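1. Coordinates only, no sequence provided:
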């Protein structure tokens, strides 16, 4: 049995093939110009879903990286303030040792030591109210300064934390009362008391040395905790940087074209399209009279 192929069916077949070739060539041109395999979800739904999932992970990793950098800035500010405070306290200790030598200092010399201690007290209050981008690093999540002018700590509402992973948060501030004390037990009250006692020639302030040493140890203890958290954030930063590069590579593998391969395919498709144009032209060429003959 011989299958009958009409001129009209041959035209439809040729035009359909021509359109298919043109569509494929258009797709390759879009990929070559954009550099992406997927220009819309319908191009490859499975790969589009994979790319969306990778982009979601990438956005999360980028946010964690920003949180980590912000946390490092907070902790660096805290560490600098505590280091400066320890230095001030060491100077205060030297002055107390000097002031305890009652037989070698006259009234004017003791007054000078007292005035310097009061200056150190004010400098420590400034360190205790250190801020980062307008937020006190020793006041927790509360607004305003960590300490009032009289050295009393203001109420706090909780620690400042930064999320650096799906299930990991790190505290980036420090408890001001752990560093400086508060009220009558604060370092400010201690230095005020020593300065007042120095103005009494009969008073020996040597007993204040142990209190100063206790406060220095408290400061160093908090500084050690800050250092540990800084190391944690530094490690997380390195991990997130590596993760970000890995996600970029994975996304590129899903979305990006092989440029050389795409150009070759485009050239081949252009040749096929030109051939299809020639074949279609021949099919459409006969007239009605040619067909009737």
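-> Received the coordinates, thanks. On a predicted model such as this, the values are computed, not experimentally measured, just so you know.
2. Every contact and neighbour count from this point should use C-alpha atoms.
-> Fine.
3. The most centrally placed residue in the chain and residue 164: what is the separation?
-> Central residue of the chain (Cα atoms, centre = their mean): residue 66, 1.5 Å from the mean position. Separation of residue 66 from residue 164 (Cα to Cα, to the nearest Å) stands at 9 Å.
4. for comparison:
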């Protein structure tokens, strides 16, 4: 039907032109930002899923840092105990030498002097080894929380690491009993050295009988150090596996989020080209639709 009042062709073309322009704007926005979903209107369900995946990914990234910090803490402790082991081995050498009847009084005096110096260094290592400003062991009443201390590895309940994105994903390393039995005044280090412990102890290398007894005390100290080192090493190995698993989960979770949020440039470029052509065609047809009124006037001539 030819009509002057209603140009149906122009109205249809305008509607198609508006749709093409809207689709072209969406394509250009996606190509400009690199994201397929730029607002909830683009994909409401996809945005909700991607937000949850992003929260999980970020949580796992922080958990990875936590595991690395945990390993660093325990490696710091392990390094200190490695030095303690070397000191105890030297102290045992001196005790073994002092238990031999060939040593003179002057020899034993020199041995005792070195032995005491090593004992003082044991206390120095235990008191001053720290991580992030917090003492790892301490000595005496500060060796464990059961006696009111504040050392990181000595506190009751152990150290808890957050190793995942959810609150339930934690790992606890509890060596407080072993650390307290080793480092406090009544522990095996204190029994093995009067210089470590502030009060008198039977440990000495100045006599043959005393040196022989000290060998046993040092053997006990070495065994206790080995127990703590073993526990710390096992926890460090576990944290290393935790890190590897988090890396795997993070990689795949990030890929899943990318499939939802990221734009496919090949597809979207094709869409933009098609919408540009439709916009050009629509504009041309809108111009041509004006000729419909001219046809009405030609009938009236």
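-> Received, thanks. As the structure is a prediction and not an experimental result, all values here were calculated from the model.
5. Provide the TM-score value for the superposition.
-> Here the TM-score for the pair of chains, by TM-score structural alignment, normalised by the length of structure 1, is 0.85; 281 aligned residues with a Cα RMSD of 2.7 Å.
6. Alignment lookup: the residue nearest to the centre of structure 1 to structure 2.
-> When structure 2 is aligned by TM-score structural alignment, residue 66 of structure 1 is paired with residue 65.
7. which ones are touching residue 207 of structure 2?
-> 98, 99, 108 (Cα atoms under 8 Å, 6 or more residues apart in numbering).
8. Columns neighbour count and distance to residue 130 of structure 2 on top of those, output as CSV?
-> Output for the contacts of residue 207 of structure 2, formatted as CSV (neighbours: other Cα atoms under 10 Å; distance: Cα to Cα, whole Å):
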residue, neighbour count, distance to residue 130 of structure 2
98, 29, 34
99, 22, 36
108, 22, 35
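9. Could I get the full set of helices for the stretch 1-150 of structure 1?
-> Counting by DSSP state H, counting those that start in this stretch, the stretch 1-150 of structure 1 has helices at residues 7-34, 45-100, 107-128.
10. Any idea how far the host helix or strand of residue 162 of structure 1 is from the middle of the chain?
-> Assigned by DSSP states H and E, residue 162 of structure 1 belongs to strand 161-165. Centroid separation between strand 161-165 of structure 1 and its chain, computed with Cα atoms, centre = their mean, to the nearest Å, is 9 Å.
11. in that strand, what counts as buried?
-> By 16 or more other Cα atoms under 10 Å, the buried positions in strand 161-165 of structure 1 come out as 161, 162, 163, 164, 165.
12. Just want the angle from that strand to helix 45-100.
-> Inter-element angle recorded for strand 161-165 of structure 1 and helix 45-100: 140 degrees (by axes from the mean of the first three to the mean of the last three Cα atoms, to 10 degrees).
13. Quick one: list the elements packing against the helix or strand that strand 161-165 of structure 1 is followed by.
-> Toward the C-terminus, strand 161-165 of structure 1 is succeeded by strand 168-171 as the next helix or strand (DSSP H and E). Contact here means 3 or more Cα pairs under 8 Å, 6 or more residues apart in numbering; DSSP states H and E; on that basis strand 168-171 of structure 1 packs against strand 161-165, helix 208-255.
14. okay, the angle between the shortest one and helix 208-255?
-> Here strand 161-165 of structure 1 points in a direction 40 degrees away from that of helix 208-255 (the same axes, to 10 degrees).
15. Tell me the spacing between the match of residue 66 of structure 1 and residue 252 of structure 2.
-> Separation of residue 65 of structure 2 from residue 252 of structure 2 (Cα to Cα): 18 Å.
16. can you check residue 82 of structure 2 too?
-> From residue 82 of structure 2 to residue 252 of structure 2 the distance is 39 Å (Cα to Cα).
17. Tell me if I'm right that residue 71 of structure 1 and residue 231 touch.
-> No. Contact criterion Cα atoms under 8 Å: residue 71 of structure 1 and residue 231 do not qualify, at 11.3 Å.
18. Please say which of those two ends up with more neighbours.
-> Ranked by neighbour count (other Cα atoms under 10 Å), residue 71 of structure 1 and residue 231 place residue 71 first, with 25 against 13.
19. dump the residue contacts of the nearest residue to the more buried one once chain neighbours are set aside.
-> Nearest residue to residue 71 of structure 1, sequence neighbours excluded (Cα to Cα, 6 or more residues apart in numbering): residue 172, at 5.4 Å. Listed by Cα under 8 Å, 6+ apart, the contact partners of residue 172 of structure 1 are 71, 72, 74, 75, 159, 160, 161, 162, 226, 229.
20. Show me which pair in those is furthest apart.
-> 72 and 159 (15.3 Å; Cα to Cα).
21. When those two are compared, which one has more neighbours?
-> residue 72 (21 against 18).
22. residue contacts, that one?
-> Residue 72 of structure 1 sits next to 172, 230, 233, 234 when contact means Cα under 8 Å, 6+ apart.
23. hmm, 7 Å instead?
-> 230, 233 (Cα atoms under 7 Å, 6 or more residues apart in numbering).
24. For residue 241 of structure 1, see how far away it is.
-> Distance from residue 72 of structure 1 to residue 241 of structure 1, counting by Cα to Cα: 15 Å.
25. Next: residue 168 of structure 1.
-> In terms of Cα to Cα, residue 168 of structure 1 sits 17 Å off from residue 241 of structure 1.
26. Comparing these two, which residue is more hemmed in?
-> Using other Cα under 10 Å as the criterion, residue 168 of structure 1 and residue 241 rank with residue 241 on top: 14 against 10.
27. need the contact list for the more buried one.
-> So residue 241 of structure 1 contacts nothing (Cα under 7 Å, 6+ apart).
28. That one corresponds to which position in structure 2?
-> In structure 2, residue 241 of structure 1 lines up with residue 247, judged by TM-score structural alignment.
29. ok, now residue 127 of structure 1?
-> When structure 2 is aligned by TM-score structural alignment, residue 127 of structure 1 is paired with residue 125.
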